[in-house]
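Enquirer: no sequence on hand, only this structure:
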């Protein structure tokens, strides 16, 4: 029997994301599984794992903001930007709290980052980290990311502990290196812990040891979060039984609930009416683009849909009965 749900895993240090997924899959007895974005082996923290039908919605968390707690060692640069590399440069650290605060202001909001060579990004089909291991360095394009929060937790030179909430695609290793460069002393990460992915929080996570300590496979499966926890940020539409049956057959439909939601979330703009041309009456035309919503019948989640400005629902991803 296929199970569906989300395991909020507190990944241990030294495990790759795929290794952690494999261990969890074995403990839960479910073959259909995937993660929602990798964590480096040296990093710990929240790794949401999707099982069964939840794998259809794993991409939603790939696009979500992430939050981390990190520790940087000022005055040392490493070949990888973290503890997995060799120290390639050392400099004295003469940084006051006032200087640190002034530098950190540059890294809040929209910033540019150059992805590191030691990353899973691909060039000609090969991950950059494979090239880096051979001593090959290739040019990488800068990418724009957003730093929503950057807060100092502790600072006692040369150690800086900070919390960051950022958009997808942000490399915290690169952020630490860039902060070190701006301070004039260099830096590398010595610890990284992910504490949130979108609406999901580390406080609800289980370790692999927690999972192993649960005596039966069925009891472990009962600890999975419902698959709609991946979709908590999406607006909700509820359907009656007849409309739910049509929706599950892939039919487009419009209900009072969906029309009301569209009016609330997709603002309209006023334009001049074409008819009658001599009157110029004001009319309303929807200006918003389609948005994704989660759709339910009276008993369960049915899937996701695109909600148009007119309130029409177009099924996108459906859950098997």
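Expert: All right, it came through fine. Quick caveat, the model's predicted, so the values are computed rather than measured.

Enquirer: CA atoms for contacts and neighbours, from now on please.
Expert: Noted.

Enquirer: quick one, what contacts the closest residue to residue 237 other than its chain neighbours?
Expert: Excluding its sequence neighbours, the residue lying closest to residue 237 (CA to CA, 6 or more residues apart in numbering) is residue 295, at 4.9 Å. By CA atoms under 8 Å, 6 or more residues apart in numbering, the contact set of residue 295 is 236-239, 301-305.

Enquirer: one more time with 7 Å, if that's ok
Expert: Counting by CA atoms under 7 Å, 6 or more residues apart in numbering, residue 295 touches 236-238, 301-305.

Enquirer: go on, residue 284?
Expert: When the contact criterion is CA under 7 Å, 6+ apart, the partners of residue 284 are 268-271.

Enquirer: okay, one more to line up with it:
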């Protein structure tokens, strides 16, 4: 079995838990995931099956979330799973005040990851250092937020704001919740998080572990084609002779006319191409530089 599974992760499970459960259910040794989700987060967790684990590095990095921010609260982890260090009602906070500061968090922004995160400093995870009581300044990183839209607003002593956030890789939604609270001088923490899109997979087409088990029992489970989430990459079909050479690890030269017919080579946003046989069979991933097609990952060689 090879391909992908669009898993809807439930609350409380780590991403590693999900991989272990899928591996056991499918009785499959090679299983991996893209885009780690915190245990308290739910939603889309792309799972690679079999040889598709080798394609994880080529998946698109864009993500989208539904996040709930609770104001008046600060915690050690920047979400409600950590120790609450400040709890101060802010019933006078208005939606207008929040709307005015949200543009500060759109675009390329500098972000300090939460102290409890998987970021490494001197080879050690921040969450391990935090649990040991070691104070370490997390490195500032530049991340990109494409859009922030308000979904709901609930006033009260500890008002809550629901947002739809689309962002690039490495963005911490917990940090956005914390930083919005800092700018408003109210404090803020992430109260709930659901990932609605990740690496080409959408929540509407996801399935739970229970639904996976049911589909297997009824014989209805089918892995997602391995090249489906790679549709953002341009594609190229090779002749039978060149396809066989490419699958054997050989570089293919003098392909500019062929590539130019299929792809605007002056406007390539990625160094990678999807490679197919003449009959549409997915062969793998290639780079294209200096008029050479160089195999980056042969998924299924031509026999």
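Expert: Structure received. Keep in mind that this is a model prediction, so the values were computed, not measured.

Enquirer: what TM-score do the two superposed chains give?
Expert: After superposition, the two chains reach a TM-score of 0.92 (TM-score structural alignment, normalised by the length of structure 2), with 294 aligned residues with a CA RMSD of 1.8 Å.

Enquirer: on that earlier part again, give me the three-state assignment for the aligned residue in structure 2 for the residue nearest to residue 237 of structure 1.
Expert: In structure 2, the residue matched to residue 295 of structure 1 (TM-score structural alignment) is residue 275. When the structure is reduced to helix, strand and coil (DSSP: H, G, I helix; E, B strand; the rest coil), residue 275 of structure 2 reads as strand.

Enquirer: ok, residue 275 of structure 2 to residue 126 of structure 2 distance?
Expert: Computed with CA to CA, to the nearest Å, the distance linking residue 275 of structure 2 and residue 126 of structure 2 is 40 Å.

Enquirer: count of neighbours near residue 56 of structure 2?
Expert: Neighbour count for residue 56 of structure 2, taken as other CA atoms under 10 Å: 21.

Enquirer: what stretch of structure 1 does the longest strand that structure 2 contains fall on?
Expert: Scanning structure 2 for the strand with the most residues, using DSSP state E, yields strand 141-154. Applying TM-score structural alignment, one finds that strand 141-154 of structure 2 aligns to the residue range 143-156 of structure 1.

Enquirer: just the residues contacting the matching stretch, thanks.
Expert: 107-114, 160-167, 169-170.

Enquirer: give me the mean deviation of it from structure 2.
Expert: With the two structures superposed, stretch 143-156 of structure 1 lies on average 0.6 Å from its match in structure 2, counting by mean CA distance after the TM-score superposition for structure 1.

Enquirer: buried ones in that stretch?
Expert: Of the residues in stretch 143-156 of structure 1, those scored as buried under the neighbour-count criterion (16 or more other CA atoms under 10 Å) are 145-148, 150, 152.

Enquirer: which residue numbers in structure 2 does stretch 10-30 of structure 1 align to?
Expert: Stretch 10-30 of structure 1 corresponds to residues 8-28 of structure 2 when matched by TM-score structural alignment.

Enquirer: quick check: buried residues in the matching stretch?
Expert: Of the residues in stretch 8-28 of structure 2, those with enough neighbours to count as buried (16+ other CA under 10 Å) are 8-10, 14-15, 18-19, 22-23.

Enquirer: again with stretch 228-246 of structure 2
Expert: Neighbour-count burial for stretch 228-246 of structure 2 flags 229-230, 233-238, 242-246 (criterion: 16+ other CA under 10 Å).

Enquirer: give me the contacts around that stretch.
Expert: When contacts are defined by CA under 7 Å, 6+ apart, stretch 228-246 of structure 2 is touched by residues 59, 200, 252, 259, 262-263, 272-278, 295, 302.

Enquirer: and the furthest pair within those?
Expert: The largest separation in the contacts of stretch 228-246 of structure 2, counting by CA to CA, is between 200 and 252 at 29.3 Å.

Enquirer: can you give me the helices in structure 1?
Expert: Applying DSSP state H to structure 1 gives helices spanning 17-28, 59-62, 97-104, 128-133, 172-183, 208-213, 217-221, 241-248, 256-265.

Enquirer: what range in structure 2 matches the third one?
Expert: Read it as helix 97-104 of structure 1. Using TM-score structural alignment, the match for helix 97-104 of structure 1 in structure 2 runs over residues 95-102.

Enquirer: dump the residue contacts of the residue nearest in space to the middle of structure 1.
Expert: Nearest to the mean C-alpha position of structure 1, by CA atoms, centre = their mean, lies residue 64 at 3.3 Å. With contacts defined as CA under 7 Å, 6+ apart, residue 64 of structure 1 is in contact with 167-168, 197-198.

Enquirer: repeat that with 10 Å
Expert: The neighbourhood of residue 64 of structure 1, defined by CA atoms under 10 Å, 6 or more residues apart in numbering, consists of 36, 166-169, 196-199, 230, 233.

Enquirer: how far does stretch 42-60 of structure 1 stretch from start to finish?
Expert: Terminal residues of stretch 42-60 of structure 1 are spaced 25 Å apart (CA to CA).

Enquirer: where does it end up in structure 2?
Expert: Here stretch 42-60 of structure 1 aligns to structure 2 at residues 40-58, judged by TM-score structural alignment.
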